[in-house]
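J.: Predicted model, plus sequence, below.
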Amino acid sequence: MAVQSQASGASGGLATTKISDVIAAYRPTTMFRSPTPESCITSLDFDDTGELLVAACNDETIQLYNCKEGKLNKVLPSKKYGAHLARFTHHQQGVLYASTKVDDTIRYLSTHDNVFLRYFKGHTAPVTCLAISPGGDDFLSGSVDNTVLLWSLKSAHAYGKLFLNTPYLAAFDPTATVIAIASPSTSTILLYDFRNYDKAPFATFDLLELEQKFTPKSVGRDWTKVEFSNDGKSILLATNGQGHFLLDAFDGNLRAFCYRKSNAPASRAAPGRQEGVPGQGDACFTPDGRYVVGGTNEDNMYVWDTQKEPSQDLVLKPEHELEFKGSRGAVVAFNPRHNLFAGGDKEVVFWLPDPHAVD
């Protein structure tokens, strides 16, 4: 895997500066190219410390990056089972990921010695999401088999199961007490009390009218990610269409539609769709919850300021466009501790604030 580097990792005086002071100054600094033109990054995730990044690739490898040093640490093959949705647990050397071949087992890998610690068998169709509880060793998974399974890292057997229509996306809120499950086919987001997951959802957000207004060509499909902001006040529902829905996490009302031009086809298939390379969504919140950073279906990156007043019809246009001709942000993740974010397509790109561009 060739590496083209223009700068180091998340070191330097701007690493923990207030995001609003540097958001317009992000520039691509380090690019890690895939070994073959056909290889595509399908997921990205930072560990709790922000020191490491894990990427899953459709060449059936898991890649580990050191963010401080700006380098690729190791490549772990998963040729037999494939790999998607690689997620750090709260143990820095522990990674969960979904299989793409042989079966639909979720695997728990020690990246230190490349040994499986546990297998989580229960799904009977491809896994579409993995969400780790911020409060401990619990996690949940959604699948094309129309179930959501609840697990503990300590047991190979699921301790909970929900039967739902197309529960392809899920997320924990920052307090680890609420889970959101997004169902594209029913155009709904369901909120559950995590401690009483077997009870009916305490809130249901119906997004059909919003889809018909803002994304009429993709009603009931093309949802790619659901995510809570770190303050728990907003939910981001990312799509492959002309923008993303920014919702009030308490009542489901639309705060803004984060508009983007959509002149190019999406480069990753939405969960549950069989054609194309899978992904995890190309938008995410910054750790302060103020901004949404996302791909453009071209090469540049957009930044939406959620504190900015949207238009009368609740359309929010990008506040900044971060220029880069060389890599599409098909998957995006923001470092939880440092002012660094990563984008992935046929390569992984680190973005850092340029000190010369900061006022």
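T.: Yep, it's here. These figures come from a predicted structure and were not determined experimentally. Residues are numbered from 1 along each chain as shown.
J.: switch to C-alpha atoms for all contacts and neighbour counts from now on
T.: Will do.
J.: Sketch out the helices for the stretch 51-200 of the chain, chain order is fine.
T.: Counting by DSSP state H, counting those that start in this stretch, the stretch 51-200 of the chain has no helices to list.
J.: ranges for the strands of it?
T.: 52-57, 61-66, 71-77, 84-88, 94-98, 106-110, 115-120, 127-132, 138-143, 147-152, 160-163, 169-172, 178-183, 188-193 (DSSP state E, counting those that start in this stretch).
J.: so which of those strands gets nearest Tyr302?
T.: strand 52-57 (21.5 Å; CA to CA).
J.: what's the closest one in contact with?
T.: Residues outside strand 52-57 that contact it (CA atoms under 8 Å, 6 or more residues apart in numbering) are 39-47, 62-67, 83-88.
J.: Now that strand: buried residues?
T.: For strand 52-57, a neighbour-count test (16 or more other CA atoms under 10 Å) marks 52-57 as buried.
J.: how far away is Ile132 from Asp48?
T.: Here the criterion is CA to CA, to the nearest Å. By it, Ile132 lies 11 Å from Asp48.
J.: following the lengthiest helix in the chain, which helix or strand shows up next?
T.: Longest among the helix segments of the chain by residue count, using DSSP state H, is helix 208-214. Later in the chain than helix 208-214, the nearest helix or strand by DSSP states H and E is strand 223-228.
J.: Got another one to weigh against that:
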Amino acid sequence: MAYPTEPTQSRRSSIVHEGHTRGVTSVAFSPDGKSVASGSFDNTIRMWDALSPSQIGEPLTGHHDKIWSISYSALGNVIASGSWDKTIRLWDVNTHRQMEGHTEGVLSVAFSPDGKSLVSGSYDQTIRMWDAFSPSPIGEPLRGHSTYVYSISYSPLGNIIASGSNDKTIRLWDVNTGRQLDEPLRGSYTFLSVAFSPDAKLIASDYGPGGRTIQLWDVEKRKLASDPFKGHTQVVRSVGFSPDGTRVVSGSNDETIRVWDVERGTTIVGPLKRHLNLVSSVAFSPDGSQILSCSFDFTLRLWDTRSGRTIGNPYQGHTGNVHSVAFSPCGTYVTSGGQDKTVRLWDMRTGRQLDQPFDEHSDWVYSVAFSPCGHYIASGSDDRKVIIRSIFVTYPEPPSNFEPCVTPEDGDNPLPNEAPQIVVSQMSTQEISRDKAAFLALTTSQCIDVASGLEYMHAQGTVHGDLKALNVLVSLEGVARISDFDFSVMSSASGLMFSASSNSRAGSIRWVAPEMLKEDEEAPQRTKQSDVYALGMTMLEIFTGKVPYSQFQNDFSIMMTVKRGTLPARPIEQLKNDAQGNFVWELLLRCWSRNLMERPSAGEVVSTLVSRTGGA
């Protein structure tokens, strides 16, 4: 019998690939084993010959931050990359190009009436339809325009899409077949805005020499349905129908807004003059009583449709031109997008911005839209992306310290239009910080209020998922109240991006329980225990007036600190080394226990605080 001989000397060989300028974080072999892809802190992906030290082509560039993960598709024709810039990108292995829906900036987005699909128009001359619940295009691009597609509108029946273009045409498309219907509607100027009437019989658009007039079109007959509505002295940039179809609102480069009678074609309200630059977008509220406008003066304004007077102060927050606005279906919130690359959400009742701006886009945001159910916001940007954000959470009958929103119902389940929040303001802490006893009494009372609200939510089977002090409102009397009209719960919702995706929001990781950061679980479930961990961090924030781990500026440092089990330092100035301070600190440590079963319930936190403090 012959036996294989043992080698007398071990031989090792390796191939070294060099090219990245910073650390390499991830590598992956292609399915056929002939190539290797690598991702790096230098924000690039590189492809290498697996059998030689040769790089294949140029680096794949597009990410704006460190790349953490690389993976080949099963067929080997696509590479997926995940980055700290909150995006996942797909790359064609053969062309080394990023696989995106549109090849140029997205100018307009609109949801279908049933909310199941989204349509977008682009500088690349195409219209694309998307599945609203996955980053998947529906069919092939709709082609026919010879230049930019500025405006998109779905018929209320959901069967037709209207598109307005720089080629001076409006085209109608069959949603089911993707084919253009008949000949385009033609004008003498770029169609910057198109809108269907509520009965789907008419389309309103800018029109005429210089685009200074508004025109109505008969959808069925494919021809003009009115004489031009004259009044604006410069280009009309935005038009929209009132909910009852009897009025049209328009915004213009002449810095004014007008409301028109559909039957007579005359101005019945306006011109409304308060903006200091061109009016870029206008919209009626769902009940038709108000108009929302935005402008290149960086502001949004709300108007009364009867008196023409502004309501409240301008909405200020954007740091550049505001391009687009939209009402939520219940009319309580509005969203806006602009030149500062952000999408913002506003509470109509207060005129204040909710939470931090959404900054996933890397270029100007041209268009925003609410889904018909109010659970999603879509945005289109010059970065060629369409992003959908999920924003729903349900609530039963609220307690006395819960401020509800009147919302539509979906079947038997009431679905709030936006996400609930629990929050504590720091407004009173500095004023009374000189009186330590009063300070501790107020902050402890606010902790009880917040914990009570969380206890109620848990009793109803609802997990908050993003508790932090930014999400708590405090009355002038110092009472902390749970509210359902903020937006931080977005960090726990899924964001869909049609060339990338993200399901996190910067900053919330400071409050996130360590079990939520486990890498061996694809989607850790938020639980009552993880809420209690965040409650502990929120109470610490109430006492100190600072966010947890305030010494760290980036999420990665915080994440590694939490994973190591390092807790925030005890704030000795606020929680002194005495009986009361030790009592509160020990309660916080219980909330932060790595053993989920050792964490108290929200109800236990309430009873513990009340028993030791008498509720103050």
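T.: That came through, no problem. Quantities reported herein were computed from a predicted structural model and do not represent experimental measurements.
J.: Hmm, Lys101 of the first structure is touching His84, no?
T.: No: Lys101 of the first structure is beyond contact range of His84, at 10.3 Å (criterion: CA atoms under 8 Å).
J.: Between these two, which is the more surrounded one?
T.: His84 (30 against 15; other CA atoms under 10 Å).
J.: can you pull the contacts of the alignment partner in the second structure of that one?
T.: Using TM-score structural alignment, the equivalent of His84 of the first structure in the second structure is Leu192. Leu192 of the second structure makes contacts with 150-151, 164-166, 205-206, 236-238, as judged by CA under 8 Å, 6+ apart.
J.: One more: Asn159 of the second structure?
T.: Contacts of Asn159 of the second structure (CA under 8 Å, 6+ apart): 174-176.
J.: Now a ChimeraX select for only the buried ones of these.
T.: The following ChimeraX line selects those of the contacts of Asn159 of the second structure that are buried, judged by 16+ other CA under 10 Å:
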select :175
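J.: and the residue positioned nearest the centre of the second structure, what does it touch?
T.: In the second structure, the residue lying closest to the centroid (CA atoms, centre = their mean) is Arg389, at 4.4 Å. Residues near Arg389 of the second structure by CA under 8 Å, 6+ apart: 376-378, 490, 493-496.
J.: I'd like to know how many residues surround Glu211 of the first structure.
T.: Based on other CA under 10 Å, the number of other residues close to Glu211 of the first structure is 17.
J.: Likewise for Asp251 of the first structure?
T.: 12.
J.: remind me, longest helix of the second structure?
T.: helix 436-459.
J.: and whichever helix or strand comes after that helix, which stretch of the first structure?
T.: If you walk from helix 436-459 of the second structure toward the C-terminus, the next helix or strand you reach (DSSP H and E) is strand 473-474. Per TM-score structural alignment, strand 473-474 of the second structure has no counterpart in the first structure.
J.: Show me what secondary structure element comes after strand 473-474 of the second structure.
T.: Next element after strand 473-474 of the second structure (DSSP H and E): strand 480-483.
J.: mean shift of the next helix or strand after that next one relative to the first structure?
T.: Next helix or strand after strand 480-483 of the second structure toward the C-terminus (DSSP H and E): strand 495-497. Its match in the first structure and strand 495-497 of the second structure itself, once the structures are fitted together, sit a mean 2.9 Å apart by mean CA distance after the TM-score superposition for the first structure.
J.: Please tell me which residues of the first structure the next helix or strand after strand 495-497 of the second structure aligns onto.
T.: Per DSSP H and E, the first helix or strand lying C-terminal to strand 495-497 of the second structure is helix 528-544. Under TM-score structural alignment, helix 528-544 of the second structure corresponds to no residues of the first structure.
J.: what helices or strands is helix 528-544 of the second structure leaning on?
T.: Using 3 or more CA pairs under 8 Å, 6 or more residues apart in numbering; DSSP states H and E, the elements in contact with helix 528-544 of the second structure are helix 436-459, helix 579-591.
J.: Next up, the contacts around Thr177 of the first structure.
T.: Contacts of Thr177 of the first structure by CA under 8 Å, 6+ apart are 193-195.
J.: Shared with the second structure, which of those?
T.: Retained in the second structure (both residues aligned by TM-score structural alignment, their matches' CA atoms under 8 Å) from the contacts of Thr177 of the first structure: 193-195.
J.: nearest to Tyr119 of the first structure, of those residues?
T.: Phe194 (23.0 Å).
J.: quick one: what's aligned to the closest one in the second structure?
T.: By TM-score structural alignment, Phe194 of the first structure lines up with Thr305.
J.: now Leu237 of the first structure
T.: That one, Leu237 of the first structure, aligns with Ser336 by TM-score structural alignment.
J.: Which SSE is immediately downstream of the helix or strand containing that match?
T.: Per DSSP H and E, Ser336 of the second structure falls inside strand 333-338. Scanning forward in sequence from strand 333-338 of the second structure by DSSP H and E, the next helix or strand is strand 343-347.
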